[in-house]
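this one's structure only:
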């Protein structure tokens, strides 16, 4: 008997699960549509603190020029002692340079904010390029004295190709969906990305001991600094907000191996932070934040039911089911990515690629959960040994292949011009 197509979708557990997942998404999407950036005349002086480790010299120079163009109070570069190339780049600009021989990003951040002189401190990655009004925009939410930290909107800079396009789609989904909803419902953004996050300096000084001495199940934490800082600010009773009119651009990996290593590290950090947060009372004072943490963890598993169903359809030669699944993924994901597709209409043809990468990321997240106690930067020559952050073999040998988070820089002739996107 030939059944109508909707029986294959709604009459199966996969179809029911799809409706549930759509419902959980709408809980985020509706408030996300209502989000608005803060608009006022509030302004505070701002210091920029940048840990620098084996950054591409051209990217670093471009980034420094963009920060200085924002007329900030000071730019403080905390440069690893092994990185003489970046020290030479910094010497060309009116910036403060601190040289450190202590491995690891956290100590560099702490040295920087201790040296800062202003009420607001922006913690910025060394490959992050600012629009010309970021300093003005990020100060506006701080008119509310409860706000302890403010995040920005980020896009891909400096590379082209499939991975760059997919990463840009993921970023827009984050800033037009999860972060927008969290900002509206409770002003509690779960992670102010380390590419550019602005904090009240007095809070950074207050939480620095907890930040520097973080452990998870008895192991010293190495990465996850942005997630940890955001959590500590919320834990102290302050709020966090995403100011989407403050736009920055960062480089991202264009090689699969680097991409996977980056995502594995991020996933471990997220599991550790969210599991710890959900076990403490403070997070339940932000019910929507707790909801998104739980939903993100659950989706790591439910996402994989899609490829399992497609595999079953192909093995059994159920072409109708296979076709329905493909159509459903194309239409449903395009709907969820509508803000991005409005900005870059050609991304509609990358939607199924986005779906496949989502499955790969789900596998990475499950792998991260299984290996959650492992502390490794994966792209920096540092590691935790006997409870201490130490340099590992090869440190200092790869100048120009920086990564705080990622990044191989191969093709700077294909730099994407900076331009205003819709807020």
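The structure has been received and is ready for your questions. Remember, it's a predicted structure, so these values are computed and weren't measured experimentally. Numbers count the residues shown, from 1 in each chain.

alpha carbons only for contacts and neighbour counts from here, please
OK.

and stretch 268-275, what's buried?
Residues 268, 269, 270, 271, 272, 273, 274 are the ones in stretch 268-275 that count as buried (16 or more other Cα atoms under 10 Å).

hold the first one in mind and look at this next one:
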């Protein structure tokens, strides 16, 4: 294959990817902006649900605020210490909550599994120890349940405290919101965030009590991450819908340092890549439908395509702008030289046109992200690039180390 054929291939692949990207950005933006949350008659109340709050190394004062918000929901609550008791047992006692503790630290899965033995209600809710529920969160989430819905998650918002990382994290979350809102139309999202989600007990209890969940392994190695992704996938494979209620906005702080934020992104990326392959070949994507599959493939392959096309574009630019290439073309004959100039010009125009269209669709996608922001839009956009760059690097890092899921990395 000579250089011209290689460039032609690069342009074709790049143009096709640009067209697919344009479709992705426009469709997701349209669906997100026109999304309207459906609410049903409240058939269920606080007495139909048990809230489980696992805890490990959480700031005691913040954890007290979390439990105060949980208490306001009026539901039965179980607090589980992951190999720890004090001071969390005392805080739970102040709120009159049941407190359990695993004998030693075994990860969030072991904590959830222990608490599930005590759940007798129709629904169970998992709330992270750093997530604050708004008033009536349980009531509003329960209103999204119909006979075909197996799990409902809340919308996650980052507490903006003036730090760059808080704005960067919020930008990433609002970008995810565009995609997940679009997927919500079809009744299946990729993940119900572990921060706050409700499930039908009959669907998840047997699964959580099984070794497949609490002794979860990736390629034979014990994994402590990805419980929320695994539960979401289980709900879909069981024939139920997994949706989000965007009227319920829960709050959580961002990571404190750049290194911990990066480690968090790597942890999510490793788990995400594993479930990318598992969803594709394990039946979840097929069960969820064509749109779910399209979103899954594009979201995970985007960083790889972007990196590959960026490198080939650099090569294309450097080679075709080198004088020796034109001297070589002219040395053959004048017709060959003109053909070379015309071909290169056509290829450049094609790439420019598709890139321009793709750029316009990106602006539309950016407008959809802006539509999801409640405040500090300028700062969130300005610092959002930091979050995207870190996420891009972490995604590639996670791909080449996806089997290393034995550590939480940020605790």
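Here it is on my side, so go on. This one's a predicted model, so the numbers in the text were calculated from it and none came from an experiment.

hmm, back to that, possible to save the buried residues of stretch 268-275 of structure 1 as a markdown table with secondary structure and distance to residue 148 of structure 1?
Shown next, in a markdown table, are the buried residues of stretch 268-275 of structure 1 (DSSP: H, G, I helix; E, B strand; the rest coil; distance: Cα to Cα, whole Å):
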| residue | secondary structure | distance to residue 148 of structure 1 |
| --- | --- | --- |
| 268 | helix | 25 |
| 269 | helix | 21 |
| 270 | helix | 21 |
| 271 | helix | 23 |
| 272 | helix | 22 |
| 273 | helix | 19 |
| 274 | helix | 19 |
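
tell me, the longest strand anywhere in structure 1 lands on which residues of structure 2?
Counting residues, the longest strand found in structure 1 (DSSP state E) is strand 239-250. The alignment of strand 239-250 of structure 1 onto structure 2 (TM-score structural alignment) spans residues 241-252.

out of everything not next to it in sequence, what's closest to the aligned partner of residue 104 of structure 1 in structure 2?
In structure 2, residue 104 of structure 1 lines up with residue 107, judged by TM-score structural alignment. Excluding the flanking residues, the one nearest residue 107 of structure 2 by Cα to Cα, 6 or more residues apart in numbering is residue 224, at 5.7 Å.

help me confirm that the one you found comes into contact with residue 409.
No: with contacts counted by Cα atoms under 8 Å, residue 224 of structure 2 stays clear of residue 409, the gap being 10.1 Å.

quick one, which of the two is more surrounded?
Using other Cα atoms under 10 Å, the more surrounded residue of residue 224 of structure 2 and residue 409 is residue 224, with 23 against 15.

what lines up against that one once you look at structure 1?
Checking TM-score structural alignment: residue 224 of structure 2 goes with residue 222.

give the full set of residues in contact with its match.
With contact taken as Cα atoms under 8 Å, 6 or more residues apart in numbering, residue 222 of structure 1 is in contact with 104, 375, 376, 377, 383, 384, 389.

which stretch of helix or strand covers it?
Using DSSP states H and E, residue 222 of structure 1 falls within no helix or strand.

tell me the spacing between it and residue 376 of structure 1.
7 Å (Cα to Cα, to the nearest Å).

touching both of the two, which residues are there?
Residues touching both residue 222 of structure 1 and residue 376 (Cα under 8 Å, 6+ apart) are 383, 384.

all strands of the stretch 1-150 of structure 1, in order?
46-52, 74-80, 96-100, 120-124, 128-130, 147-156 (DSSP state E, counting those that start in this stretch).
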